[in-house]
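Peer 1: Here is a sequence together with a model predicted from it:
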Amino acid sequence: MRTETAWRRLSPRMLIVHPFQEVIRTAPLLLGVLIAGTTSGGEGHLWGLAAAGVMVVLGMSRWFTTTYMITSEQVQVRRGLLRKRVVTVPMDRIRSVDITSNVLHRVLGLARVEIGTGRSDRKGGGELKLDALQTAAATRLREELLHRTPATVGANAPGAPAVPGIGPAASPPEQEVAALRPSWIGYGPFTLSGVLTVGILGGFVGRVVNEGNVDLRSISSVRATWDWLNGLSLPAEIATITAVLIVFVAVASTLGYVLAFWNFRLTRPTAGTLHVTRGLITTRATTLEERRLRGVELSEPLLLRAVRGARLIAVTTGLRVGRGAQRGGSMLLPPAPRAENERVAAAVLGGSAALTEPLTAHGPIARRRRFTRAVGLNAVVAALLLMLWLLPTDLYEWTWITALALLPFTALLAADRYRNLGHALTGPYLVTRWGSLVRRRVALERDGIVGWTVERSFFQRRAGVVTLTATTAAGRQSYRVQDIELGPALDLARAGVPGLIEPFLVTSGSAPARQPA
């Protein structure tokens, strides 16, 4: 790749995008200025227009103050009006490239590029953002950064000619690993993503009612619905409200699934990268270097697991796992049949069947600890509530009855949590599984493990078990093998990464006398 020394600019079309985004972002503030100016007897509309004008100018200033340069060794982004900033990232620190286009971007033929550097979860972000480039220029930039393919200066300019061998038409052939099937949309209601929609709508309506002093009962349809509900018995009223919420959440979850994952494709270019594209209104394309991939995680929330569904997440460096797999870009497969997740995982891991191999159970001590914590705690709470009810207090009878009725469910939860515990060493991967409400199974590349942590709480010491944690620079950065006996835990660490834990062990005879701090 040749050295490029010229500074490049964002697309001039962003002069439309950024002012619009600034006005939308500060809409509550502008509305407050307008209302405050009007109620105080002043020209509220003039104040509002002046504030909006300031936002527009600030948005437009980004084009004049943002430039970037790419050389064979680093990427530099220079921005700022009053406070100048120059961010420099070495080329070998680039982990991923995200290309996102919302509705306005797509109308104008633009895209936002985010360059992941492996520090994206930290405060202040570790990614570089270029908002916005022309779509073709964003694609060329991705090739330039991940495949070290040179691009010409001025590729962002309107009407710039395509570069032979670099543009999308000359991209290397791709192997399609997975693509969205219409039947997968049926898993949407079981993701419960619509619960967030219900919360947002409820909060918005509550704020409008509170701030605007709106009497909902003055609305005829609301009053009629309220009167109809009051005419029902309490069980029928609860059942009706629950059914309405379930239907609303299911519809909202399905709609969210379609919006987020429509046109989903997972492909593998010949250059050694994984490429994920998805989105109906806002499109997103994420490119990951396979050499940064350290494994995969199979996530099975309880409702999704009930219909034999799951989702697949990449364990890799440079992605925002702290923001969630979907927002962070580490999702390799949306909610889909479990068998499809296992097939895709094997394809991503080079044919390894790490997600289908049998696991080693964790023994009776781990089982007893789960029942003690779940059933025992529930029984103690029920007994305390019963004692408080028998005393001259205002506690209702249904409290201890409810706690007592939950005992069978906590027992089932404890049994499920134990059944889901397990670990294995299979080929180049350490496999660990845990969880019940969200069952997770992780296949972590042993070469990506940089350390081991052996933890024992007070109760674990009395029970004779430990939690062995594999530390890595990828994904969640630590993956635990829970409630395993000390001897097998140390054997697992020795076999997992030979030579890593031995210097920290002191033995007397054949029994380990000290484990890592």
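Peer 2: Sure, I can see it. Note that the coordinates shown come from a computational prediction; the quantities given were computed from them, not determined experimentally.
Peer 1: contacts and neighbour counts: CA atoms only from here.
Peer 2: Fine.
Peer 1: does residue 120 really touch residue 328, like I thought?
Peer 2: No. Counting by CA atoms under 8 Å, residue 328 is not a contact partner of residue 120; they are 9.1 Å apart.
Peer 1: what's in contact with stretch 95-111?
Peer 2: Among residues not part of stretch 95-111, those counted as contacts by CA atoms under 8 Å, 6 or more residues apart in numbering are 11, 13, 17, 112-118, 131-135, 138-139, 142, 146, 281-289, 292, 317-319, 329.
Peer 1: Tell me which of these fall in helices.
Peer 2: 17, 135, 138, 139, 142, 146 (DSSP state H).
Peer 1: Quick one: residues contacting the first one.
Peer 2: Under the criterion of CA under 8 Å, 6+ apart, the contact partners of residue 17 comprise 104, 105.
Peer 1: if we take the ones in helices among the contacts of stretch 95-111, which one ends up nearest to residue 74?
Peer 2: Comparing the ones in helices among the contacts of stretch 95-111 against residue 74 with CA to CA picks out residue 146 as the nearest, at 12.3 Å.
Peer 1: got a list of contacts for whichever strand or helix holds residue 297?
Peer 2: In this structure, residue 297 is located in strand 293-301 according to DSSP states H and E. Residues outside strand 293-301 that contact it (CA under 8 Å, 6+ apart) are 191, 309-317, 341, 345, 349, 355, 429, 436-445, 448, 474.
Peer 1: would you say residue 364 is within a helix?
Peer 2: Yes. Checked against DSSP: H, G, I helix; E, B strand; the rest coil, residue 364 lies within a helix.
Peer 1: Number of residues surrounding it?
Peer 2: The number of residues packed near residue 364 is 10, by other CA atoms under 10 Å.
Peer 1: Got another one to weigh against that:
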Amino acid sequence: MTTPGSQHFAASRPDPAEPAPEWLPLDRRTIAASTVVAAGALAATAVPAGSGLLLGGVGLAWVLLWTIGGTILGAAATAVIETARLAVTRYRVDAHRIERRVRFLSSSTTSLSTGRVRNVEISADLVQRRMGIATVRLASGETDGSRLILGALDREVAEELRRHLLAERAATDTSELVRLDPGWVRYAPASVMTPLLGLVGIGIVFQVADWFGAVPEMLEWIWDRIGDLPIPVIAAGVLVLALVVGTIASVALFVENWWNLRLEHHEDGSLELHRGLLVGRHTSFDGRRIRGVTLHEPPGFRVLGAARLDVVASGVGTGKDDEGKKKQSPALVPASPRAASADAAGTILGEPVPTALRAHPP
């Protein structure tokens, strides 16, 4: 039996005389939710795949068999896998710890001391929100703290679990630091990632074309139209195309990640972050683990007078934790007017963000 985080377990072991809480199942609606999402993704993939097969001379009957049949088969496989996952997964919560047990060919139990839970994230995509369920992600406060994921629970159960784990912190008075201004979307293309996103988008088009052996025809079609142009003009055109595609992608990512943004500050320094369009996210940051903030001002942001605000906290950042899971994102405020990010940073720090800094010596 593996128990990540068990180094903190003995200190909070309950009284042996207390009856152990019962093991609870995950919400069965997650089977339908996962199946619908998988079917949608497969159907979206089937459209370009079917078009490529038709262009490649494959008969309509075979195209329908591969696309529709593949979608149905993939959705059915997802339903079977999710049913099996829910059948072998249980969890339980008491005043001292939260545990998740998976019993299949072998038994695995993950335990987190409730006193060590520092970050709680509740997320739900469109289908999950419609069905009233949500995925809960918990993280302990260490730099590479253990994580525990429960996917999925009834939305009210998930919120009640969050309040239980955060205890009095979840009920203290809060002040709103930041609320999204839709006009901030204009800062999204100023990121240095915009041209890279454009190049990736163009690369995806060629990759899909390569699956169907259509790259030579595509290149020939393009060259017939631009072959007579000077090389510098062609290079400039490719750059402009990459910027246009990258701008569309960066705006789409901004809207998906930051729509309905609301950042709240608790009296004890804890933070509550609500955001997301297709996938709604509610993240809690324990004030005792917040060490500071970072204002990101790359060249594009500086030109526009914008900045992005990240939190510096234990167990939060880039990379993966000791379970191989992606760590919680440190982003608190997206690209926005610098004053908005700086004001939020000042409230979190308890003092204004310094503006005059000492330069390096010659």
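Peer 2: Cool, the structure landed. Note that this is a predicted model, so its numbers are computed, not measured.
Peer 1: Quick check on the contacts of stretch 95-111 of the first structure: which are buried?
Peer 2: Burial by neighbour count, 16 or more other CA atoms under 10 Å: within the contacts of stretch 95-111 of the first structure this picks out 11, 13, 17, 112-118, 131-135, 138-139, 142, 146, 283-289, 292, 317-319, 329.
Peer 1: circling back: give me the mean deviation of the strand holding residue 297 of the first structure from the second structure.
Peer 2: In this overlay with the second structure, the average offset of strand 293-301 of the first structure from its partner residues is 1.2 Å by mean CA distance after the TM-score superposition for the first structure.
Peer 1: Going along the chain, name the helices of the stretch 301-450 of the first structure.
Peer 2: Along the stretch 301-450 of the first structure, the segments classed as helices by DSSP state H, counting those that start in this stretch run 302-306, 325-328, 338-348, 363-371, 377-390, 397-405, 407-419.
Peer 1: got CSV for those, with distance to residue 47 of the first structure too?
Peer 2: Listed next are those as CSV, based on distance: least, CA to CA, whole Å:
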stretch, distance to residue 47 of the first structure
helix 302-306, 51
helix 325-328, 37
helix 338-348, 55
helix 363-371, 62
helix 377-390, 58
helix 397-405, 55
helix 407-419, 59
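Peer 1: Determine which residue of the second structure is most distant from the centre point.
Peer 2: Counting by CA atoms, centre = their mean, the extreme residue of the second structure relative to its mean C-alpha position is residue 228, 45.3 Å from that point.
Peer 1: Am I right that that one falls within a strand?
Peer 2: No. Secondary structure of residue 228 of the second structure (three-state DSSP): coil, not part of a strand.
Peer 1: What does it correspond to in the first structure?
Peer 2: Correspondence of residue 228 of the second structure to the first structure, assessed by TM-score structural alignment: residue 231.
Peer 1: gap between its match and residue 64 of the first structure?
Peer 2: Plainly put, residue 231 of the first structure is 64 Å away from residue 64 of the first structure if you go by CA to CA, to the nearest Å.
Peer 1: Near the counterpart of residue 85 of the second structure in the first structure, how many other residues are there?
Peer 2: Mapped onto the first structure by TM-score structural alignment, residue 85 of the second structure lines up with residue 62. Neighbourhood size, residue 62 of the first structure [other CA under 10 Å]: 19.
Peer 1: What residues does residue 62 of the first structure make contact with?
Peer 2: The contact partners of residue 62 of the first structure, by CA under 8 Å, 6+ apart, come to 18, 79, 80, 81.
Peer 1: picking that back up, in strands, which of the buried ones among the contacts of stretch 95-111 of the first structure fall?
Peer 2: Mapping these onto strands (DSSP state E) picks out 112-116, 131-134, 283-289.
Peer 1: Looking at those, spot the one nearest residue 248 of the first structure.
Peer 2: residue 283 (25.3 Å).
Peer 1: just checking, that closest one touches residue 277?
Peer 2: Yes. Under the criterion of CA under 8 Å, residue 283 of the first structure is in contact with residue 277, at a separation of 7.3 Å.
Peer 1: what are the ranges of the helices in the stretch 151-300 of the first structure?
Peer 2: Defined through DSSP H, counting those that start in this stretch, the helices belonging to the stretch 151-300 of the first structure, from first to last, are 194-211, 220-230, 234-261.
Peer 1: Buried deepest among these, which one?
Peer 2: Neighbour counts averaged per stretch over those are highest for helix 234-261, at a mean of 16; criterion: mean count of other CA atoms under 10 Å.
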